[in-house]
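A.B. asks: prediction below, plus the sequence it came from.
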Amino acid sequence: MQFEVWAPQADRVTLHCEGVTRALERDPVRAGWWWGEADARDGTRYGFALDDGPVRPDPRSRRQPDGPDGLSAVVDHGSYAWRTKWAGRPLPGAVLYELHIGTYTREGTLDAAAERLGHLAELGVTHVELMPLNPFPGRHGWGYEGVSLWAVHEPYGGPDALKRFVDRAHELGLGVVLDVVHNHFGPSGNYLPLFGPYLTDTHQTPWGAAVNLDAPGSDEVRAYLVQSALAWLRDYRIDGLRLDAVHALKDTRACHFLEELSTAVDALSADLGRPLSLIAESDLNDPRLITAREEGGLGLHAQWNDDFHHTLHTALTGESQGYYADFARAPLAGLAKTLTGGYFHDGTYSSFRGRGHGRPLDRTRVAAHRLLGYSQTHDQVGNRAQGDRLAATLSPGLLACAATLTLTAPFTPMLFMGEEWAASTPWQFFTDHTDPELADAVRRGRRREFAAHGWAEEDVPDPQDPATRERSCLDWSELDGEPHARVLAWYRRLIALRHEQPDLTDPDLADTKVAFDERQRWLAFRRGDVRVAVNLAKEPAAIPLGPRKAAVLAAWEPVEAPGADGVLQVPGESGVVLLQA
């Protein structure tokens, strides 16, 4: 078997493979590359030593059986016998479900999560979006401090467990999206800087030196990231990638890294004959991210839309701290703006940033499905001091309103695991750092962050305490109790309507018409022949829908269809979906 590694600054590179040591040769064609051959098979342990240094794992390791600091292992992807013939699922018309393997079940493994995928198929979602799976120190964590971008976290089950998970999802008709992190590498177990200029001081990020996308040596770093992305889509049959915080990708080159990545993914999609998607997390409000490359954009297929979340969250909760301030001034007006224009900040002043932010989205060039809409995500729940979900403070009726707006809006809807039954469990920030100094720094940093907002230290969960992760695991016994069963039935009904009514997946943002009353706290909108109305107030609301007859398709509380005057009487804290005759 041939082994190779990019180590442009080394004078000597030695392969250590199952007790055999072999000096590698410089590649005569590819500058900075070393290669050599050794006997190996699936599971063979190996590593590289640079000059006189210790043996380190392969930067392109496919498996880390003993964690980020251990030796790498060979993975023979051809040895797995796939059960499912899969043609893929496109993003238009999709309903996504964000899931964290370590807390979706108490076991916290891919195999245990696969056993629960039937619930999602019955719910009606089309894609499971997995939070990051790259190896990280310890057993439990969010996954955003991973290293070894080709490998699967071993406590989750390793490479074959991911294949079994994907196989099971595809058997049930579910696509799989994987969250990948290209904007930084984990602080522990990261040996990349020893091998080459993977980082650069040319730019700084919240995590320190930036990933090298535009300084000397960046060609190989960009290739490292692109090839790892393609490996997930090809070797594991993943259907799409969620790209973490792309605004932190510092790149001044004429061809941006994201354009290079989208070009490669589209080429692989054509080669495989199935749709592949790239979904960005971005706070830039820059429509060029999701504009086609031939029209001057970067060619990503979709992006998370935090503006929709923020307007919805403030309308539901009344919160106005931090970045919620601009959205809280007139939340229903903000909802109306996002429902019809995509972004709230489209060049407007952002008081949180102290400057103008964003640019308008051209509704004639960008389809609505390219924006993901949600009422909760791992970020928006887990980055609260106590990781409290909306269900911790809102009535079941307001939760139903949130679901109504999310699942009937023009955007591709996404749910956060457990929200569909109003899970009572929090989802808190937890880590399992094996380095005591790093563990203490994370603990102190977390508490210092929230102390600035008035939180007492003892009220902020210790990320390193195993109980913090335990509290964050879903309680599957809740599904049959109330109000959980009723909320779950409502989600199922709304998702079914989204699949049944073509107007609910119409990609034309401009076709959405909205009316609202900020004081009385109701909002209604029309998408083709479908009418949606929510009343966020405790008191009933009389909502004028117009003279056309309409039949009730779904209602959280019993309602009568509008009379001859076209007025719909909606009970307090309730949502209604209607179809015009």
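C.D. replies: Yes, it's here.

A.B. asks: C-alpha from now on. contacts and neighbour counts both.
C.D. replies: Will do.

A.B. asks: who touches the closest residue to D283 other than its chain neighbours in this structure?
C.D. replies: Residue nearest to D283 in three dimensions, not counting chain neighbours: H247, with 6.7 Å by CA to CA, 6 or more residues apart in numbering. By CA atoms under 8 Å, 6 or more residues apart in numbering, the contact list for H247 reads 281-284.

A.B. asks: out of these, which is nearest to W421?
C.D. replies: Nearest to W421 out of the contacts of H247 is E281 (CA to CA; 25.6 Å).

A.B. asks: give the contact list for that closest one.
C.D. replies: Taking CA under 8 Å, 6+ apart, we find E281 in contact with 242-247, 303-304.

A.B. asks: swap the cut-off to 7 Å and go again
C.D. replies: 243-246, 303-304 (CA atoms under 7 Å, 6 or more residues apart in numbering).

A.B. asks: cool, D475 as well?
C.D. replies: Taking CA under 7 Å, 6+ apart, one finds T425 in contact with D475.

A.B. asks: next one: it from A561, what distance?
C.D. replies: For D475, the distance to A561 equals 38 Å [CA to CA, to the nearest Å].

A.B. asks: alongside the first one, take a look at this:
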Amino acid sequence: MPEATHGTRYGYVLDGDGPYPDPRTRRQPEGIFGPSAVYEDARFTWADDEWTGRDLRGSVIYEMHVGTFTPEGTFEAAIDRIEHLVELCVDFVEVMPVAPVPGGRNWGYDGVDLYAVNETYGGPDGLKSFVDACHRNGIGVILDVVYNHLGPSGNFLHPFGPYFTGFSGSYWGEAVNLDGPGSDEVRRYFIDNALQWLRDYHIDGLRLDAVHALHDKRATHLLAELSAEVDALACALGRPLSLIAESDLNDPRMVRSLDAGGLGMTAQWNDDVHHALHTAVSGESHGYYEDFTGLRALAKVLTRGVLHDGGHSTFRGRRHGASFEGVAGHRLVACLQNHDQIGNRPMGDRLPMTALKLGAGLLLTSPFTPMLFMGEEWGAATPFLFFSDHVEPQLRESEDERRRIEFEGFGYTWDAPHPSDEKTFQKSKLDWGELKDEDHWSLLCWYRDLIALRKALPELSDPRLDRVSAEVDPDGKWLVMWRGSLAVAVNFGTESVTLPLEVGSVLLASDEPVSVSAEGLWLPGQALAICRP
């Protein structure tokens, strides 16, 4: 329509049915069941002209959910908290999915209208303003996107073409048609969506949700095609662009370059590091934690990247993974907590402060790309629960049962609050007032000191796994990780120990007193120290 201008509402009628939203709608001002609206990118004025991008190497990532990061739950309110991230000294903010969703609250993985931005958060201009503010403060932005399925509510793609395969591709929904008849344009739909965020929204990288659920048997996998397109765009824009895959395959081809026969991802999430750290600091051994009990498992992931490198996985009941020998550690994004590992627990409970203190000490001195989850840095007491707000009564009422079935066999007693209850969402919002408490503030200072030390000492950001070694106490009380000439010593036990280390100085310690003698390094119970010989 020549007369259509910025803000004009419109929809499509197909064979007498509709109107439907535009499959590539840039704005849904009335939500997923309303009309599309024309959105003109050029109307937004950017102020990040001096931003030249940020490389993932040597970086620290901070994952956040816009709706629960602040009481207001908007991009505008999140901008007011950027100074906190600057002082923490993180390099990237990773924003959980922002596509429109049913109702007013959702994690974002039930999104539809993938080219649009949730109006609850502030719409497309809100996201641009947030990215602009991050860039002006020296922080890059990674956006979490979901290409393996669309949400069950408000998905109007079916009438427009063969977007789906007709079979359930994963637990979360119908598989996307990436390799069947008509799949050329379907692939283009997702690739163009990725390019839109990087080009029009100045996003610095994408986190690709559950790529193991992408069903693609074509000679060139969608991820390889996407990698080539993003590389070309990075050349045109003159700034680095990153692709981070969430994959549970433990397949090193994911992060190998295209010319080496890989899929060309910049990095991938590494669950093995999380599981080993979590088991060591919490003592849990249920479900998929079973194989990670004992400090030898932790020592292996710290030095080899993964635990399951072709050996037997008890949880899966089969052999799993392959060796990551030759893969740089920065290509593995590791965490102590993330939205899944907290939110997929029935009560959304976080690790206690002592566990965070020890786990963060190892994570932020490891050879991997560390990622924090919002509030972790001060030991937030608020949970991060699973919440949704489906409009259809059937979906709304069955959500709790769906979640219970999804996590059968994980070792939980499923007593979670109902996802559709607004209180579930409200309880998940961060309480920034906790920073006035001495214990929370002390933990925040510990995280700040660890990140500052990581950036100051090249040994701690060195991604070469063959330069990392680890020594474990036969009784399972302590572990020492060597990073070049630096020793990261951890006492997981509750009683003090003397480690047989020749230590010249202690650079940073989680607890006092820590002392050095001819016998070695004395550590109190549940303490960590970073030392020079």
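C.D. replies: All right, it came through fine. Since the structure is predicted, the reported quantities are computational estimates derived from the model, not experimental observations.

A.B. asks: and the TM-score between them?
C.D. replies: Here the TM-score for the pair of chains, by TM-score structural alignment, normalised by the length of structure 2, is 0.97; 532 aligned residues with a CA RMSD of 1.5 Å.

A.B. asks: how about the residue nearest the centre of structure 2, secondary structure?
C.D. replies: What sits nearest the mean C-alpha location of structure 2, by CA atoms, centre = their mean, is E63, with 5.7 Å. Secondary structure for E63 of structure 2, judged by DSSP: H, G, I helix; E, B strand; the rest coil, is strand.

A.B. asks: and it, what's its match in structure 1?
C.D. replies: Aligning on TM-score structural alignment places E63 of structure 2 opposite E98 in structure 1.

A.B. asks: surely its match touches P413?
C.D. replies: No. Applying CA atoms under 7 Å as the test, E98 of structure 1 and P413 come out as separate, 10.7 Å apart.

A.B. asks: in structure 2, what residues pair with stretch 45-64 of structure 1?
C.D. replies: Counting by TM-score structural alignment, stretch 45-64 of structure 1 corresponds to residues 9-28.

A.B. asks: span of the matching stretch from start to end?
C.D. replies: One end of stretch 9-28 of structure 2 to the other measures 9 Å (CA to CA).

A.B. asks: for stretch 324-343 of structure 1, same thing?
C.D. replies: Start-to-end, stretch 324-343 of structure 1 (CA to CA) is 14 Å.

A.B. asks: check what contacts it and list those residues.
C.D. replies: Residues contacting stretch 324-343 of structure 1 (CA under 7 Å, 6+ apart): 285, 307-308, 310-312, 314-315, 318-320, 344, 350-351, 361, 409-410, 509-510, 512, 514, 516, 518, 523.

A.B. asks: buried set for that stretch?
C.D. replies: 324-328, 331-343 (16 or more other CA atoms under 10 Å).

A.B. asks: in helices, which of these fall?
C.D. replies: 325-328, 331-341 (DSSP state H).

A.B. asks: residue range for stretch 238-253 of structure 2 in structure 1?
C.D. replies: Residue span in structure 1 matched to stretch 238-253 of structure 2, by TM-score structural alignment: 273-288.

A.B. asks: buried by neighbour count: which residues of that stretch qualify?
C.D. replies: 274-288.

A.B. asks: tell me which of those fall in strands.
C.D. replies: Residues of those located in strands (DSSP state E): 277-280.

A.B. asks: go ahead and confirm T434 of structure 1 touches F136.
C.D. replies: No. The pair T434 of structure 1 / F136 is not scored as a contact, 9.9 Å apart, by CA under 7 Å.

A.B. asks: if you count surrounding residues, which of those two has more?
C.D. replies: Set T434 of structure 1 next to F136 and count neighbours by other CA atoms under 10 Å: F136 wins out with 33 against 14.

A.B. asks: quick check: nearest residue in space to that one, chain neighbours excluded?
C.D. replies: Of all residues not flanking F136 of structure 1 in the chain, G146 sits nearest, at 4.6 Å (CA to CA, 6+ apart).

A.B. asks: what is the three-state secondary structure of A515 of structure 1?
C.D. replies: Secondary structure, three-state DSSP: A515 of structure 1 is strand.

A.B. asks: ok, so what distance separates it from A210 of structure 1?
C.D. replies: Distance check for A515 of structure 1 against A210 of structure 1: by CA to CA, it reads 45 Å.

A.B. asks: so between the two, which is more surrounded?
C.D. replies: Shown here are A515 of structure 1 and A210; by other CA under 10 Å, A210 has more neighbours (22 against 17).

A.B. asks: how far away is the aligned residue in structure 2 for the more buried one from D216 of structure 2?
C.D. replies: Using TM-score structural alignment, the partner of A210 of structure 1 in structure 2 is A175. Going from A175 of structure 2 to D216 of structure 2 by CA to CA gives 10 Å.

A.B. asks: tally of neighbours for D49 of structure 2?
C.D. replies: D49 of structure 2 has 9 neighbouring residues, counting by other CA under 10 Å.

A.B. asks: and it, helix, strand or coil?
C.D. replies: coil.

A.B. asks: also W35 of structure 1?
C.D. replies: Following three-state DSSP, the label given to W35 of structure 1 is strand.

A.B. asks: where does the closest residue to it other than its chain neighbours sit: helix, strand or coil?
C.D. replies: Spatially, and ignoring its direct neighbours in sequence, W35 of structure 1 is nearest to E4 (4.2 Å; CA to CA, 6+ apart). Secondary structure, three-state DSSP: E4 of structure 1 is strand.
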